[in-house]
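Participant: fold the following, please.
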Amino acid sequence: MYGHLMDYANFQFYAYPSGTNIPQLMRYFEKQSSNSRGGKILVSFSTDGSGGLSPRNGFFTAYSMLRKQRKLHSIFIRSADDSKQPQDFLAMSNVINAK
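Facilitator: Below you'll find the predicted structure:
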């Protein structure tokens, strides 16, 4: 409906239940992308373990899959300050981006 007016939308994928798996995140992403009708959806995770698909459980695998499909526009990290080493997330992203 408003996709043509938005540049990016941070859909809070970390708001889904803890234990979300890769296929579920992909379905959530597809649904939210179709709801935005042209808006660019940012995939996101939280470092505080509050929910969604965590980096330990496959977030960057899903990230890589979406990137290969040319559907990924960017990511959003919620509560990066909760992490003892937030640069680790950026380092993982750089490794994936280099592939």
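
Participant: only C-alpha atoms from now on, for both contacts and neighbour counts.
Facilitator: Will do.

Participant: contacts for stretch 89-99 next, please.
Facilitator: 60, 64 (C-alpha atoms under 8 Å, 6 or more residues apart in numbering).

Participant: what is the neighbour count of Ser64?
Facilitator: Each residue near Ser64 was counted by other C-alpha atoms under 10 Å, and the total is 17.

Participant: tell me which residues in the helix or strand that it is a member of are buried?
Facilitator: Element membership for Ser64, per DSSP states H and E: helix 59-68. For helix 59-68, the neighbour count (16 or more other C-alpha atoms under 10 Å) marks 59-60, 62-64, 66 as buried.

Participant: beyond it, next helix or strand please.
Facilitator: For helix 59-68, the following helix or strand on the C-terminal side (DSSP H and E) is strand 75-78.

Participant: for that next one, give me every contacting residue.
Facilitator: The contact list for strand 75-78 (C-alpha under 8 Å, 6+ apart) reads 10, 42-47.

Participant: for Ser64, what are its contacts?
Facilitator: Ile96.

Participant: now show me the structure for the sequence below, then we'll compare the two:
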Amino acid sequence: MSTYLVTLPVDFDKEPTKDYLSELNAALASYDPRRKEGELFWTRSSDTGTHTIRLVVEADDERSAQQQAHKIANAALLDTGHTVLSARIDDRFIDARPWTA
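Facilitator: Alright, predicted model coming up:
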């Protein structure tokens, strides 16, 4: 089992507020294998409006890391009131890289 940093692009139907993004960050942190809440990051592209979530996951390989991160992000989005109709992860651009603290 290895640790990966996974990047997931997320498009929201409506621009999320800073308060919502803080709630999402807390929801994502609850899944962090390092148990380090508040150390997850999101960014927003000013060109496309796409938000990028970065998650740390433990998996056997890059593909498994991508799949696990996708499930975690979907769960956190659902936990904070979004569905696939209001927030979508673009599977084509999920990236997983080996990561060390």
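
Participant: fetch the TM-score of the aligned pair.
Facilitator: Remark: TM-score between the superposed chains equals 0.34 [TM-score structural alignment, normalised by the length of structure 1]; 48 aligned residues with a C-alpha RMSD of 3.1 Å.

Participant: on that earlier part again, out of the contacts of strand 75-78 of structure 1, which are buried?
Facilitator: Buried, going by 16+ other C-alpha under 10 Å: 42-47, out of the contacts of strand 75-78 of structure 1.

Participant: which among these gets closest to Met26 of structure 1?
Facilitator: Val43 (9.8 Å; C-alpha to C-alpha).

Participant: surely that closest one forms part of a strand?
Facilitator: Yes - according to DSSP: H, G, I helix; E, B strand; the rest coil, Val43 of structure 1 belongs to a strand.

Participant: separation between the nearest residue to it once chain neighbours are set aside and Leu90 of structure 1?
Facilitator: Counting by C-alpha to C-alpha, 6 or more residues apart in numbering, Val43 of structure 1 lies nearest to Ile75, which is 4.9 Å off, once chain neighbours are set aside. Distance from Ile75 of structure 1 to Leu90 of structure 1, counting by C-alpha to C-alpha, to the nearest Å: 11 Å.

Participant: burial count for Lys71 of structure 2?
Facilitator: Neighbours of Lys71 of structure 2 (other C-alpha under 10 Å): 12.

Participant: that should have said Gln32 of structure 1, apologies.
Facilitator: 18.

Participant: just give me the longest helix of structure 1.
Facilitator: helix 22-36 (DSSP state H).

Participant: what angle do that one and helix 59-68 make?
Facilitator: Counting by axes from the mean of the first three to the mean of the last three C-alpha atoms, to 10 degrees, helix 22-36 of structure 1 lies at 50 degrees to helix 59-68.

Participant: quick check: which helices or strands does helix 22-36 of structure 1 pack against?
Facilitator: In terms of contacts (3 or more C-alpha pairs under 8 Å, 6 or more residues apart in numbering; DSSP states H and E), helix 22-36 of structure 1 is packed against strand 40-46, helix 59-68.

Participant: so Val6 of structure 2 makes contact with Gln67?
Facilitator: No - counting by C-alpha atoms under 8 Å, Val6 of structure 2 stays clear of Gln67, with 9.7 Å between them.

Participant: remind me, longest helix of structure 2?
Facilitator: helix 62-79.
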